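*Asks:* Predicted coordinates and the sequence they were generated for:
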Amino acid sequence: MSEQPLTDLSQPEPVSGWNAAISSWLPAVILLLMTIVLWEAAVRIFSISSFIVPAPSEIAKSLVAQWGTLMQATVVTAGEILFGFLVSVVVGIALALVIVRFDWLGRALYPLVVLFQNVPKVALAPIFILWFGYGLAPKIGLILVIAFFPVTLSMLAGMQSVDRSLLSLMNSVGASRTQILFRIRVPHSLPSLMAGTKIAATLSVIGAIVGEFAGASDGLGYVIQFASTQLDTALVFAALLLVSVLGIAFYYAAEILERFVVPWAPKFSRA
């Protein structure tokens, strides 16, 4: 009589992609819906003026009524964010490579980079407007000074955490510093770099909005500022909602990019 193989109960059944996505997003969706319901109820029960805090239904009405204007502003702001983010990533990577490759220049640059990061970025916005005018350049400059630092710092941390025995091995076979940099340090730093780009993606949204606050004729930051002067609080919240959507979109775009760049990272490995 043949024995039936026992099922290994210690190994969980693999979860399908859709089920994993639903289980990941469901708590956030439930919490968001609960917040909206409680918000709407609180505004109606306590008769809070829409001038102070508009109800979600009022925000939705403003979103529908101003849909064309808001979509045009969203496209403008999204373009600024994308361009500024790409410039920030390029500059951040270049700085990290220079600091690691050239010791003397790295010792000179790194303290200046940290010092520059402590400068209030809001204070730089009017200066950039004065230097570059009211076009795209001041927004890109502001995004750059806000978003490049996490890229540089994350890549530096990755490149400087390489196993010393591996570096000694490369030195023993006669590898140059440039070869060690691009064959060992840079590949090793990619997971850390991608984590820094996700931070930079969200900071780029902040930089674009601050730049539009300082001086712009279009974009979500301009809409928020204009609606504030008109005491249209519902429109302010509608624009803020779209800013949040942009932030989430850019963050998860960086997350998807991370899956393509470092699919071998431990966070993506399957059990």
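*Replies:* Looks like it arrived, so ask away.
*Asks:* only C-alpha atoms for contact and neighbour calcs from this point on.
*Replies:* Fine.
*Asks:* For residue 98, give me its contacts.
*Replies:* Applying Cα atoms under 8 Å, 6 or more residues apart in numbering to residue 98 gives the contacts 105-106.
*Asks:* now swap in residue 142 and tell me
*Replies:* 121, 124-125, 128, 207-208, 211.
*Asks:* Now name the helix or strand holding it.
*Replies:* Using DSSP states H and E, residue 142 sits within helix 137-159.
*Asks:* Mind listing what's buried along whichever helix or strand comes after that helix?
*Replies:* Downstream of helix 137-159, the first helix or strand assigned by DSSP H and E is helix 164-172. Residues 167, 170 are the ones in helix 164-172 that count as buried (16 or more other Cα atoms under 10 Å).
*Asks:* For the host helix or strand of residue 81, what is the distance to the chain centroid?
*Replies:* Using DSSP H and E, residue 81 sits within helix 67-101. Remark: helix 67-101 is offset 10 Å from the chain centroid, using Cα atoms, centre = their mean, to the nearest Å.
*Asks:* Please identify the buried residues of that helix?
*Replies:* 70-71, 73-74, 76-78, 80-89, 91-93, 95-97, 99-101.
*Asks:* Secondary structure element holding the nearest residue to residue 143 once chain neighbours are set aside?
*Replies:* Distance criterion Cα to Cα, 6 or more residues apart in numbering; nearest residue to residue 143, sequence neighbours excluded, is residue 207 at 4.4 Å. In the assignment (DSSP H and E), residue 207 maps to helix 186-214.
*Asks:* ok, and here's another one to check against it:
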Amino acid sequence: MNRSGRRAFINSLPSLALGILLLLAWEAAIWAFDVSAFVVPPPSSIAASLVENASILGGATLITAHEILVGFALATLCGIVLALLIVRFRLLGQALYPIVVLFQTVPKVALAPIFILWFGYDLAPKVVLIVVIAFFPVTLGMLGGLQSVEPGLISLMRSVGARDNDILLRVRIPNALPHLMAGMKIAITLSVIGAIVGEFAGASAGLGYTIQFASTQLDTPLVFAALIVVSVVGVAFYYAIEVLERAITPWSPRFDPAQQH
């Protein structure tokens, strides 16, 4: 294990220790208070369900992960394009930005059945719902970066004959990258939620469908097992975006819990 790997392992030890303590406390509380596994299953039952239903959960994970990736990619693209349009074309931006904010206030759960009605039960309604849920933080992050350039730098570029497009490509977009990555990290977590909500509204496969089906069968351990898999998928995608952030914007500051005092 290299130095960075050892450091990551050491930094993860407090979280691992706390997680193990919580699981032990959970298991002990279930047995001490004689709580039925139908109501709240102990971690041992959830682990057994994970092993027993590994093939089902594995197939469902692939389906949900595909929905998340496609929806997130389109949400990121839409967010970037909207931010560029708002910044580059002033009148369009003045008209478009309030509509974007207004659209964000619409309850997305209410839109899921409508998308199912419009697009059917396949991939499309889940992807559309993810885009609707996840594009906003990308747009805001990109906008913040595009508009936070030092005015003196813009004036300097104009003094040497740079046009608006030159300033956008050479100054504004590079400045916006750290802000964009921050918005993408929020968007990927929202994409996971969007995929599950879309599967709740109408699906025949996926982790959301598995959770809903297990609930109808009163299989509480499987419900918790699927929830754990969803959480692991979300965390994996989040840290994948962090790795991408380190590769694209190595100069930008980032949160390091090991350095907090």
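*Replies:* That came through fine. Everything quoted here is computed from the prediction, not taken from an experiment.
*Asks:* how many other residues sit next to the alignment partner in the first structure of residue 49 of the second structure?
*Replies:* Counting by TM-score structural alignment, residue 49 of the second structure corresponds to residue 62 in the first structure. Using other Cα atoms under 10 Å, residue 62 of the first structure has 20 other residues around it.
*Asks:* what's the matching residue for residue 129 of the first structure over in the second structure?
*Replies:* By TM-score structural alignment, residue 129 of the first structure lines up with residue 116.
*Asks:* Next: residue 146 of the first structure.
*Replies:* Per TM-score structural alignment, residue 146 of the first structure is aligned with residue 133.
*Asks:* Ok, residue 192 of the first structure next?
*Replies:* By TM-score structural alignment, residue 192 of the first structure lines up with residue 179.
*Asks:* Run a quick check on that match versus residue 147, I expect a contact.
*Replies:* No: counting by Cα atoms under 8 Å, residue 179 of the second structure sits too far from residue 147 to count as a contact (10.7 Å).
*Asks:* which one of these two has more residues nearby?
*Replies:* Counted by other Cα under 10 Å, residue 179 of the second structure and residue 147 do not tie: residue 179 has more neighbours, with 23 against 15.
*Asks:* quick one: contacts for the nearest residue to the match of residue 192 of the first structure once chain neighbours are set aside?
*Replies:* The shortest distance from residue 179 of the second structure to any non-neighbouring residue, by Cα to Cα, 6+ apart, is to residue 141 (4.8 Å). Applying Cα under 8 Å, 6+ apart to residue 141 of the second structure gives the contacts 176, 179-183.
*Asks:* quick one: residue 141 of the second structure from residue 181 of the second structure, how far?
*Replies:* 8 Å (Cα to Cα, to the nearest Å).
*Asks:* again, but for residue 8 of the second structure
*Replies:* For residue 8 of the second structure relative to residue 181 of the second structure (Cα to Cα), the value is 21 Å.
*Asks:* Counting neighbours around each, name which of the two comes out higher.
*Replies:* Using other Cα under 10 Å, the more surrounded residue of residue 8 of the second structure and residue 181 is residue 181, with 22 against 11.
*Asks:* Apart from its neighbours in sequence, what residue is nearest the more buried one?
*Replies:* According to Cα to Cα, 6+ apart, the nearest residue to residue 181 of the second structure is residue 245 (6.0 Å).
*Asks:* If we only consider the contacts of residue 142 of the first structure, which is nearest to residue 109 of the first structure?
*Replies:* residue 121 (19.5 Å; Cα to Cα).
*Asks:* if we can go back for a sec, same list (the contacts of residue 142 of the first structure) but as a markdown table, adding neighbour count.
*Replies:* Shown next, in a markdown table, are these (neighbours: other Cα atoms under 10 Å):
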| residue | neighbour count |
| --- | --- |
| 121 | 17 |
| 124 | 17 |
| 125 | 22 |
| 128 | 20 |
| 207 | 27 |
| 208 | 31 |
| 211 | 31 |
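*Asks:* Which one of these is nearest to residue 249 of the first structure?
*Replies:* Closest to residue 249 of the first structure, out of all of the contacts of residue 142 of the first structure and judged by Cα to Cα, is residue 208, at 14.8 Å.
*Asks:* for the counterpart of the closest one in the second structure, what are its contacts?
*Replies:* Matched across to the second structure, residue 208 of the first structure falls on residue 195, judged by TM-score structural alignment. Taking Cα under 8 Å, 6+ apart as the criterion, residue 195 of the second structure is in contact with 64, 67-68, 126-127, 129-130, 208.
*Asks:* still on that earlier bit, would you mind measuring from the residue nearest to residue 143 of the first structure to residue 258 of the first structure?
*Replies:* With Cα to Cα as the criterion, residue 207 of the first structure and residue 258 of the first structure are 22 Å apart.
*Asks:* ditto for residue 43 of the first structure
*Replies:* Residue 43 of the first structure is 41 Å from residue 258 of the first structure, by Cα to Cα.
*Asks:* and these two? which has more neighbours close in?
*Replies:* residue 258 (20 against 16).
*Asks:* average gap between the helix or strand harbouring that one and the second structure?
*Replies:* Residue 258 of the first structure is part of helix 233-261 when elements are defined by DSSP H and E. On superposition with the second structure, the mean distance recorded for helix 233-261 of the first structure (mean Cα distance after the TM-score superposition for the first structure) is 0.4 Å.
*Asks:* Quick one: work out the angle between that helix and helix 186-214.
*Replies:* 170 degrees (axes from the mean of the first three to the mean of the last three Cα atoms, to 10 degrees).
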